[in-house]
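Visitor: sharing a model that was predicted from the sequence below.
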Amino acid sequence: MSKNEKQKIINIAVIAHVDAGKSTLVDAFLAQSGVFRENEAMTDCVMDSNDLERERGITIYSKNCSVMHGEYKINIVDTPGHADFSSEVERIIKTVDTVILLVDSSEGPMPQTRFVLQKSLEQGLNPILLINKIDKKDARIKEVVDEVYELFMELDANDAQLDFPILYGIARQGIVVRDPSEVTDLEVGEGESKVKKSAAGQNGLNIMPLFDTIIQHVEAYPDRREEPLQFQISALGYDDYIGRLGIGRVDRGTIHTAEQVAVTKEDGSVVMRKINQAFVYRGLKRVAVDEADCGDIVVVSGISDITIGETICDAQHPDPLPMIHIEDPTLSMNFMVNKSPFAGQVGKFVTSRHIKERLEKELEVNVGLLVEPLDTTDGFKVSGRGELHLSILIENMRREGYELAVSKPEVIMHRDEKGHKVEPVEEVVIEVPDEYSGTVISELNLRKGMMKSMSGRDGRSRLEYIVPTRSLLGYRSQFINETRGEGTMVRRFAGYEEYKGEIPKRANGVIIAQEEGTTSGYALNNISERATMFVDPGVKVYEGMIVGMNSRSEDMVVNPCKAKKVSNMRAAGSDESIKLSPPRVFSLEEALEFIADDELVEVTPGDIRLRKKLLKELDRRRSGR
């Protein structure tokens, strides 16, 4: 390619519901485009580089990579599928030329699918549909395609958008075909597949039909290099060595290293800044370049106060693009200094200054977050898009050595134009075996949910509800128990509706430790007759720590450290070995769901404990708790 000839660039985003195979499809793109050397080991879901992403099997942070196909450079954005990270998805859509809509051949379109597709259609993009996992035993390919057509029509897609190409694939084996019958000769299937899982394709089949469809379906970005620079920031990054990074697509012009530019702010003001370095993506690597052309996804350093939605322009021609609106937080919780008797025993960062610095660092890249100081000097009110959004932050802090106490999540209320109180509601899609559907319907009705539709097939019921976000706090654990782990529940933010009134709270009281000490099997055996325990024998506890759940509605103070009195008399049958049921162990999300308004979750690098806000029983009585 001659120096004056512009490189052909196409930017694509892979959008889908959680666990539909986005990251696996990106693996296949990378494996079949020569990004990896022959002797280089390739891990599954290579784009999910964060430890939490690997453990949970979800994409949390959107990331970029690029592949070459012939003379085309294809920038690929792997987007989060979970609704709590919708602010990430929304902005990414603005930087791409088309989206690959990935839909599971059995599940069909899910709530998050609807959300990301809606954002794509609003941007005027013409999607490509890829029905994934066509080797599933319960695949219903034809019905799912019909459901996607219906979804496009519901979302007011125009004629060009409705005329979308349809492909079929098995992303984990690196296969995409134009007709499902092309894979009938493969010995594929769920479970013990006879074909080795590989992103590099099988039996002469690969993902080339998808590459070809992208190039036929999308025109390369037009050559606008002669126009003045216009480059909107759609994502932020942070590098310990070079500081804050701005990421986005260059809409027009060319960006250069060490260039003086104008940055247009949200309030309409214009400030002059200097770009330090510019980077583009080659494969998975971020590579420094002297200049980057329009159409490419570029990372710039050197502008310490750059933020989402601001436009970097030619110094002589400041011409901003419309600001990107980031959706408001729906949920808040208090992050406070850990003041329990066990504070500081494990964590390295325990003061309010440490917590403040860590939250400020998070704000550098996590624009869906809002941090405000509390009236007291030892905590902060942190607001985000949902439980998962906030719990991921807490989990990351815990792993980095922070200790903190966290309050129960609270929904953020608003007032409408008439001054009426409104609250966030969520669209919930539930699939359960038919025998549990009555229990779930009854519970959601109690929680002020409104059923939208109910259908069923193969012994399973599919329920669609609109439910207040408040009602769903603490429901997931109960849902898993009521459906014996066989139900699935997915949710997404749907908007604001009129305040629904009082909602039933946790029915059970808790068991509270009376004193500091080490739990004994003898004491726990006596207590467990009327409670579900959260601790094993030999665990250190303190006064005010929650050690179990009462079978009744009131709280109960007990001594879990009480030992059996020692005497030289033995009673037949009473000294047999004690058999205790395994304690209930909470994950961070389950702990946040479980606690009541007068309780806290104590988060340390080693433990997650539940406690009362007021540790002493006398203080709780005086306050009426």
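Guide: Received it, and whenever you're ready, just let me know what you need.
Visitor: can we go C-alpha only for contacts and neighbour counts from here?
Guide: OK.
Visitor: surely residue 98 and residue 126 touch.
Guide: Yes - contact criterion Cα atoms under 8 Å: residue 98 and residue 126 qualify, at 5.9 Å.
Visitor: doesn't residue 476 belong to a helix?
Guide: Yes - counting by DSSP: H, G, I helix; E, B strand; the rest coil, one finds residue 476 located in a helix.
Visitor: measure it to residue 384 for me?
Guide: 19 Å (Cα to Cα, to the nearest Å).
Visitor: ok, the two, which is more surrounded?
Guide: residue 384 (25 against 16; other Cα atoms under 10 Å).
Visitor: okay, now residue 53: neighbour count?
Guide: 16.
Visitor: which residues does the closest residue in space to it that isn't next to it in sequence contact?
Guide: If you skip the residues right next to it in sequence, residue 53 has residue 59 as its closest partner in space, 5.6 Å away by Cα to Cα, 6 or more residues apart in numbering. Shown here is residue 59, whose contacts under the criterion Cα atoms under 8 Å, 6 or more residues apart in numbering are 18, 23, 48, 53, 78, 79, 80, 81, 82.
Visitor: helices of the stretch 201-350 of the chain, start to end?
Guide: 208-217 (DSSP state H, counting those that start in this stretch).
Visitor: what segments of it are strands?
Guide: For the stretch 201-350 of the chain, applying DSSP state E, counting those that start in this stretch gives strands covering 230-232, 235-239, 243-252, 254-256, 260-264, 270-274, 277-282, 285-289, 291-293, 297-301, 311-314, 331-336.
Visitor: picking that back up, helix/strand/coil for the residue nearest to residue 53?
Guide: Following three-state DSSP, we place residue 59 in the coil state.
Visitor: try residue 522
Guide: Taking three-state DSSP as the rule, one finds residue 522 in the helix state.
Visitor: got it, and residue 113?
Guide: Applying three-state DSSP: residue 113 is helix.
Visitor: same thing with the one 5 residues further on?
Guide: With three-state DSSP as the basis, residue 118 sits in helix.
Visitor: just give me the neighbour total for it.
Guide: For residue 118, using other Cα under 10 Å, the count is 18.
Visitor: cool, residue 423 as well?
Guide: 20.
Visitor: from residue 351, how far off is it?
Guide: Residue 423 sits 34 Å away from residue 351 when distances are taken as Cα to Cα.
Visitor: also this one, for the comparison:
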Amino acid sequence: MDIRNIAIIAHVDHGKTTLVDNILKSTKVFRENQDAGELIMDSNDLEKERGITIFSKNAAVTYKDVKINVIDTPGHADFGGEVERVLKMADGVILLVDAFEGPMPQTRFVLQKALQLNLKPIVVINKVDKPNCRPDEVHDAVFELFFNLDATEAQLDFPTFYGSGKNGWFNDSLTPTENIDVLMDGILKFVPPPTVSEGALQMQITSLDYSSFLGRIAVGKVARGSIKEGQQIALMQADGSVKKQKVRELYVFEGMGKRKVTEVLAGDLCAVVGLEGFNIGDTISDAEILEALPVISVDEPTMNMTFSINNSPFFGRDGKFVTSRHLRDRLMKETEKNLALRVKDTDNGDTFLVYGRGILHLGVLIETMRREGYELTVGQPQVIVKTIDGKKMEPYENLVVDVPQEFASKVIDLVTRRKGEMHVMETKGEMQHLEFEIPSRGLIGLRTQMLTATTGEAVMAHRFNEYKPWKGVIPGRNNGVLLAKQTGTTTGYSIDKLQDRGTFFVDPGEEVYAGQIIAEHIKPGDLIVNAIEGKKLTNMRASGSDAATNIAPKTLLTLEECMEYIQQDECIEVTPNNIRMRKVILDEEERKRVSRSMKTEEA
């Protein structure tokens, strides 16, 4: 059977998953009367809520008797580890670019990976129905990007298609059509069939699937030979060990699901059931002829956080999994499929150091665990500092901000205060396009401040660039916090009296404990307040003093916003029903004692 393997890569929100929807609908994967909805491939609850792709997924469609394996990839730099490994399964890539925004930092990152693997690119300029779009300029910018990334002559000669995923058309010109057939024909014409070398079986595991019925399933592309049901194979691992195992069942992708088969030939993607103890990057080879494929290399993590058990006074109220053993087992299980994640034990048996690509990467892990019934405490995210040639080095990132012109000066001021340097400033229509180089530390907490300063108009994107010398101290949060003095239930009477002291994160009637952060102070420095005091009632009627209290609703912070908000002596308590910020040391006297001893040590 004729096969094409294609990955769809793009910056976040440029329309990858919508394009996959169009491919699935145009090839009649669904019945005429079946309502499949939108963003079909984003099946995970978190993906649906956030409107982003987190995990890469496969679908297979048949068009003009050719099987096309389509791989949808995430667009966020934090999930770059997903993109790096799934590109190994593709023979061509569709680079999707927004007709207004043009190539963005993540576009550059994933395109570079694809070109290094010598994949054939097809450029699709999406959203040409938007006002202010500039498809011709964007086409030139894409060509320039290819050139800067040292693309070969063949790669520079890329075909370009224009269209609107939302309106369901793509064409090789700007003239709207009825459907996406022109693009589908382009895939058949420009994407080469898989290159297959002669010889015994070779297949690299590039992805994992899990079924409660079948257990762990290995997914990858058969690079050479063929794999059969019941075949004896050798599992060759990264550490050089070889395990002899047997293939129990084989599946190929069909539509949104899988179909059981007895044999898969080289060039096709398949799922293998029955293997044990495998990891991503391992090679499945012939039992007799042992030849491993090169191990998949994934960029290093740039950030770490401490994960520990929940040790607050409200421990064990919400969660099912609360011990350090539960926490350790869950984190180790995550490292099997999440390649960019690392977990290290610390001197304290209840605490683990978790390394990831960024706040969103770690935030999605914490949110997933919380929904599974885990209780845990996480500390402030820290960037990973290295010593190279005796010098202290830290990670730097490229930051791109598109913002209306009247806010450009505020953005520049915010970034330069955090040790960022501006490299590019261009006008794109009514928007100002700014590019900076900034230490990764400076990005923590920047998004919230920037959205406040630009009334939510700024669009920012960033990706890791390289390690450079340490830039010195970056100012953190300016304001202190209000801490609860004792454990109890907050009252409207107390909060009303304290409203002029800060912005509250709790409503009246919520349970709080001593040392919990309940509000942001209007000044620097922390303040301990009593938020659980009720009104002293007498049997005398008071004239006019019982006017209704006007309490502003609490400020709701998402998990990622809490991670960016807290300082080094603070942490977040995460349970299935609550996210609370607190001091690491809850007792006030103990905090003072520790702070005094630290000052003495410094002196």
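Guide: Structure received. Only a predicted model underlies this, so the values are computations on that prediction, with no experimental measurement involved.
Visitor: turn the contacts of residue 59 of structure 1 into TSV, including distance to residue 133 of structure 1 and secondary structure.
Guide: Below are these laid out as TSV (distance: Cα to Cα, whole Å; DSSP: H, G, I helix; E, B strand; the rest coil):
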residue	distance to residue 133 of structure 1	secondary structure
18	14	coil
23	13	helix
48	20	coil
53	21	helix
78	18	strand
79	19	coil
80	19	coil
81	17	coil
82	19	coil
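Visitor: so which of those comes closest to residue 468 of structure 1?
Guide: Minimum distance to residue 468 of structure 1 across these is 18.1 Å, recorded for residue 82 (Cα to Cα).
Visitor: aligned to that closest one, what sits in structure 2?
Guide: Counting by TM-score structural alignment, residue 82 of structure 1 lines up with residue 76 in structure 2.
Visitor: cool, residue 548 of structure 1 as well?
Guide: Using TM-score structural alignment, residue 548 of structure 1 lines up with residue 519 in structure 2.
Visitor: so that match sits against residue 479, correct?
Guide: No - contact criterion Cα under 8 Å: residue 519 of structure 2 and residue 479 do not qualify, at 10.5 Å.
Visitor: give me the more crowded residue out of these two.
Guide: Between residue 519 of structure 2 and residue 479, residue 519 has the larger neighbour count (other Cα under 10 Å), namely 24 against 13.
Visitor: next, the contact list for that one, please.
Guide: So, once contact is read as Cα under 8 Å, 6+ apart, residue 519 of structure 2 ends up touching 481, 482, 483, 502, 503, 504, 505, 506.
Visitor: and it, that's in a helix?
Guide: No - Residue 519 of structure 2 sits outside any helix when classified using three-state DSSP, being strand.
Visitor: find the nearest non-adjacent residue to residue 164 of structure 2, please.
Guide: Nearest non-adjacent residue to residue 164 of structure 2, counting by Cα to Cα, 6+ apart: residue 127, 4.6 Å away.
Visitor: so what corresponds to that neighbour in structure 1?
Guide: In structure 1, residue 127 of structure 2 lines up with residue 133, judged by TM-score structural alignment.
Visitor: mind checking how far its match is from residue 228 of structure 1?
Guide: Counting by Cα to Cα, the gap from residue 133 of structure 1 to residue 228 of structure 1 is 45 Å.
Visitor: aligned to residue 116 of structure 1, what sits in structure 2?
Guide: Checking TM-score structural alignment: residue 116 of structure 1 goes with residue 110.
Visitor: one more: residue 37 of structure 1?
Guide: Per TM-score structural alignment, residue 37 of structure 1 is aligned with residue 31.
Visitor: just the element for its match, please.
Guide: Assigned by DSSP states H and E, residue 31 of structure 2 belongs to no helix or strand.
Visitor: hang on, the earlier thing: residue 133 and residue 228 of structure 1: which is more packed in?
Guide: residue 133 (25 against 19).
Visitor: to which secondary structure element is residue 88 of structure 1 assigned?
Guide: Going by DSSP H and E, residue 88 of structure 1 is in helix 86-93.
Visitor: Provide a list of residues in contact with the match of residue 127 of structure 2.
Guide: With contact set as Cα under 8 Å, 6+ apart, residue 133 of structure 1 has these partners: 104, 105, 139, 169, 170, 171.
Visitor: the longest strand along structure 2 to strand 303-308, inter-axis angle?
Guide: Identified as the longest strand of structure 2 according to DSSP state E is strand 391-404. Angle, strand 391-404 of structure 2 to strand 303-308, by axes from the mean of the first three to the mean of the last three Cα atoms, to 10 degrees: 100 degrees.
Visitor: so what touches strand 391-404 of structure 2?
Guide: Contacts of strand 391-404 of structure 2 (Cα under 8 Å, 6+ apart): 104-105, 302, 383-387, 430-440, 454, 457-470.
Visitor: for residue 528 of structure 2, give its distance to residue 502 of structure 2.
Guide: 12 Å.
Visitor: sorry, back to before: against structure 1, what's the mean shift for the helix or strand just after the longest strand of structure 2, could you check?
Guide: Toward the C-terminus, strand 391-404 of structure 2 is succeeded by helix 408-417 as the next helix or strand (DSSP H and E). Aligned to structure 1 and superposed, helix 408-417 of structure 2 gives a mean residue distance of 1.4 Å (mean Cα distance after the TM-score superposition for structure 1).
Visitor: which residues in structure 1 does the helix or strand following helix 408-417 of structure 2 align to?
Guide: Tracing the chain C-terminally past helix 408-417 of structure 2 and defining elements by DSSP H and E, one meets strand 421-428 next. Under the alignment (TM-score structural alignment), strand 421-428 of structure 2 falls on residues 450-457 in structure 1.
Visitor: element containing the aligned residue in structure 1 for residue 483 of structure 2, please.
Guide: In structure 1, residue 483 of structure 2 lines up with residue 512, judged by TM-score structural alignment. Applying DSSP H and E as the criterion places residue 512 of structure 1 in strand 510-513.
Visitor: who are the packing partners of that strand?
Guide: Strand 510-513 of structure 1 is packed against strand 546-550, strand 556-558, with contacts defined by 3 or more Cα pairs under 8 Å, 6 or more residues apart in numbering; DSSP states H and E.
Visitor: return the most buried member of those.
Guide: Of all those, strand 546-550 has the most neighbours on average by mean count of other Cα atoms under 10 Å, namely a mean of 25.
Visitor: now it on structure 2. Mean distance?
Guide: Using mean Cα distance after the TM-score superposition for structure 1, the mean distance for strand 546-550 of structure 1 is 0.5 Å.
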